[in-house]
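>>> How does the following fold in three dimensions:
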Amino acid sequence: MASFRVTHTDKKIKARTGIIKTAHGDIHTPAFFPVGTQATVKALSPDEVAATGTEGILVNTYHMYLRPGHAIVEKFGGLHSFMGWDRPIMTDSGGFQVFSLGFGIEHEVGKIVPLYGEDLVAGDVLESSSKNLIVRTKLCKIEEKGPTFVSHIDGSAHFFPPEKSIDVQMALGADLIVALDECTSPLHDYDYTRAAMERTHRWELRCLRHLQTSDVRRRMSDAKSSRFLRYPKSDIRGPALYGVIQGGPFQDLRIASAKFVSDGDFFGVGIGGALVSKKKMAEILDWIHPHLDPTKPRHLFGIGTIDDIFAAVAQGVDTFDCVTPTRLGRMGYVLTNVKYQMSNFKLNITKSIFLTNQNPIDPTCNCYTCQHFSIGYLCHLFRSRELLAYRLATIHNLAFMAKLMKEIQVAIGENRLRELKGEWLGKK
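As a prediction, this is how the structure comes out:
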């Protein structure tokens, strides 16, 4: 099984560095995982992803279960050989996607509110929304035995209990896997949120028991015999399971869930749920931190903006995943802290004013894009809708994130994360 050890804790704040060891290599934390939704980080080959300095990725269980199907992936020896990626992979449980098909649709909310927005919405907007809900057809039904959802691909119905989530993730062969949880909407009241949290705890125990009683070694051996398996396994066998903290915006529920997951026989701690706002996210992390086992890695799901990463790292979070850097790249936004005309480290490179700019995005960046191409060329590619544009922007954005995480690791080791945050965000 995977292992984790803390290598240093910042003497001024809660931030820490560490190493997660897996069968496919080490993850130096704090770390950011790009999302390879359907066994691909969009626009890039695995070698290109690795060249950015990325140590691990997250793949969505829900999407792989529906297409091409976990049984097919297992025949190839698991995700690593199927997609040609020889570094660590984390799979989520499918719980958030199921939520998105249920109350996420009905309430129009997601990881950050609103569901399809980018920024976080204040509480007064949520209050207004709760009074003026447009009821939409849900594609998911939640029951004690497990959720049943309707495929967004062909409309077929699927029963997806906790045990099946584990079976699918084991077939996918990820290094780090996640127990099935119910992600609640910030529009749910206290009573429903508590009931959902308690149901999540029961589901997580079912996941844990199922994993412990499953023949992991046989599955790993069968996968290793596949003629498609390009990368040998190490002696670290079997996936490492994360429990997930839920409880919505309620302090007592978050603390109760943190204690449950931290005290349980889980390898790691996941922090889930729709976080509502940046302020609420910070509050939740502050609430739960005293109740977390310091020997377990902590993963914050679906968070990837620079200010959020700094805030969460300062609260002791070890790993993150988010679609934002790759999605922004495909939209024509590159990440940089070079002082161009931009906001929140995002430069809209599609604007005509950049057509004559002969500089790289960042002269200090060692990525393939910055070493070979100018801003003007990238602007031309996007305005011409050339496919190379998506690739080059995504390469840079992932390299930017990897470089940022490396800077954070170094700063923590030198007990100066607070100062680094000030350099990046202009405040301490």
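
>>> contacts and neighbour counts: CA atoms only from here.
Fine.

>>> Show me which residues of the helix or strand where Gln409 lies are buried.
Gln409 belongs to helix 387-413 when elements are defined using DSSP states H and E. Neighbour-count burial for helix 387-413, counted by 16 or more other C-alpha atoms under 10 Å, picks out 389-406, 408-409, 411-413.

>>> swap in stretch 306-323?
Counting neighbours by 16+ other C-alpha under 10 Å, one finds that the buried residues in stretch 306-323 are 306, 309-323.

>>> Ok, stretch 181-197 next?
For stretch 181-197, a neighbour-count test (16+ other C-alpha under 10 Å) marks 181-188, 193-194, 196-197 as buried.

>>> hang on, isn't Val73 packed against Met170?
No. If you go by C-alpha atoms under 8 Å, Val73 and Met170 don't touch, sitting 10.6 Å apart.

>>> rewinding a little: from the buried residues of stretch 181-197, which land in helices?
Restricting the buried residues of stretch 181-197 to those inside helices, with DSSP state H as the criterion, leaves 193-194, 196-197.

>>> Quick one: residues contacting Thr148.
For Thr148, the residues meeting the contact criterion (C-alpha atoms under 8 Å, 6 or more residues apart in numbering) are 140-142, 157-160.

>>> can you do 10 Å?
98, 102, 139-142, 157-161 (C-alpha atoms under 10 Å, 6 or more residues apart in numbering).

>>> Pro147 is in what secondary structure piece?
When elements are assigned from DSSP H and E, Pro147 belongs to strand 146-150.

>>> this one next, for a side-by-side:
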Amino acid sequence: MHSLPAPPFAFQVEHERGRARAGTFATPHGAVRTPAFMAVGTLATVKGLDPDDLHAMGAQMILANAYHLHLRPGDALVRRLGGLHRFMAWDGPILTDSGGFQVFSLEGLRTIDEDGVSFRSHIDGSARRFTAESVMAIERGLGADVIMQFDHVPPGQSAEPVARDAMERSLRWLARCRAEFERLRAEDAPAPTPEQALFPIVQGGIHAGLRRESARAIVGMGGWHGYGVGGLSVGEAKADMYGVLDVVDGELPRDRPRYLMGVGYPEDLVEGVRRGVDLFDCVAPTRMGRNGAALTQDGRINLRNARWREDPGPLDADCTCATCRRFTRAYLRHLVTADEMLGLRLISLHNVHFLVALMARARATIADGTFDAWSAAWLERYLAGEAARGAVAKPVTPHPKR
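Predicted coordinates for the structure are as follows:
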């Protein structure tokens, strides 16, 4: 068993409402009030936004990607320039994904073996190789507060044998990640962020038995500051995703944060909080913004639609973001249809703010005891709007705790 090192990492659950909880996760670059949405800055930038935008909207922690930064501009360069915090002028907490999802999505460009993954860069075709050890060195150099293990991510609806193979390999790689992580922490000084937290990742596809097995093996290793839940929102049905969260909630310790990786649609955030999730991330809000789609309490809207041509209202009447305080739907539609980059920036800002504010509201209602009623009413309104546009199915009823 591994013992937890001393702070700066700590997690305190302050309020609970069923399985939903509100807490504080302390990191070397500040505290994160949970549940929280982490804006994705894949290439050391949240697309279209700068750190001042993020601070102004209440964003607390952001995510960057080891795979993409290794390829461009290079993790060694980022380290020489002082690490990600200095490089991108963000003084809050950062989490780096290991790049496992990106590497395994390179179908036809990668080869897997027990030691690691050989692949070709999607940028220039150059030959590269990731192992548990090399990824830990990359993430050490980038200097995020929280770093993720290198894992094997199978397709969302993989059959049980395929999911088992990936899950078991992820556990073997986790042991190697931890050994290298601890070696680097002891020997690699100075580093941009001397104290980092390594999060393991629960895998197992949509198979409840595999998810339990993965979670129990990880917990049995002891000494983790938090836990990732990976391999979801990759093509499986929402009911399957929510079912996995029910299983995992019953297996992971409640005194550590749980991070649901790559999940960021509004209904999934609320359903995740209902099932004990604390941290979320997703590229969806900025990707939608670049395509002229905006989040509202009544579902997503497409600003390219002619119905908004003369609309004098804000994107969302209750939103307090800089976009909604100043600009109309009609103006934003004009910018989008004219291919003006300001429109894409303003909608992206709104979408990220929408998810950050949604999690702030969830925290507040967990604290005051109204979360159950608030979440039910919020989902009913949002999903009714989505269903009217044919976007999503009806909400999934939470499963009993397992």
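
>>> Show where the helix holding Gln409 of structure 1 falls in structure 2, residue numbers please.
Taking TM-score structural alignment as the measure, structure 2 aligns residues 341-367 with helix 387-413 of structure 1.

>>> Give me the mean deviation of that stretch from structure 1.
If you overlay the two and look at stretch 341-367 of structure 2, the average distance to its match in structure 1 is 0.9 Å (mean C-alpha distance after the TM-score superposition for structure 1).

>>> Mind checking what secondary structure the most centrally placed residue in structure 1 has?
Note on structure 1: the residue nearest the mean C-alpha position is Asp321, at 2.3 Å, using C-alpha atoms, centre = their mean. Under the three-state scheme (DSSP: H, G, I helix; E, B strand; the rest coil), Asp321 of structure 1 adopts strand.

>>> which element follows the helix holding Gln409 of structure 1 toward the C-terminus?
helix 417-425.

>>> Which strands and helices lie in contact with that following helix?
Secondary structure elements in contact with helix 417-425 of structure 1, counted by 3 or more C-alpha pairs under 10 Å, 6 or more residues apart in numbering; DSSP states H and E, are helix 306-314, helix 387-413.

>>> Using neighbour counts, pick out the buried residues of that helix.
Within helix 417-425 of structure 1, the residues that qualify as buried are 417-418, 420-421, counting by 16+ other C-alpha under 10 Å.

>>> so how much does it differ from structure 2 once superposed?
Once the two are superposed, helix 417-425 of structure 1 sits an average of 1.5 Å from its aligned residues in structure 2 (mean C-alpha distance after the TM-score superposition for structure 1).

>>> residues making contact with that helix?
Counting contacts by C-alpha under 10 Å, 6+ apart, the residues outside helix 417-425 of structure 1 that touch it are 10-16, 306-307, 309-311, 313-314, 337, 344-345, 404, 407-412, 416, 426-428.

>>> Onto which residues of structure 1 does stretch 199-209 of structure 2 map?
Stretch 199-209 of structure 2 covers residues 242-252 of structure 1 once aligned (TM-score structural alignment).

>>> what's the counterpart of Asp165 of structure 2 in structure 1?
Using TM-score structural alignment, the partner of Asp165 of structure 2 in structure 1 is Ala195.

>>> Can you name the residues that contact that match?
Contacts here follow C-alpha under 10 Å, 6+ apart; on that basis Ala195 of structure 1 touches 201, 247.

>>> Can you tell me the closest non-neighbouring residue to the residue located most distally from the centre of structure 1?
Here structure 1 reaches farthest from its C-alpha mean at Thr356, the gap being 36.5 Å by C-alpha atoms, centre = their mean. Once its chain neighbours are removed from consideration, Thr356 of structure 1 has its nearest residue in Gly376; the separation is 5.2 Å (C-alpha to C-alpha, 6 or more residues apart in numbering).

>>> so how far is Thr369 of structure 1 from the one you found?
In this structure, Gly376 of structure 1 and Thr369 of structure 1 are 12 Å apart, going by C-alpha to C-alpha, to the nearest Å.

>>> between these two, what contacts are shared?
Applying C-alpha under 10 Å, 6+ apart, one finds that Gly376 of structure 1 and Thr369 are jointly contacted by 360-361.
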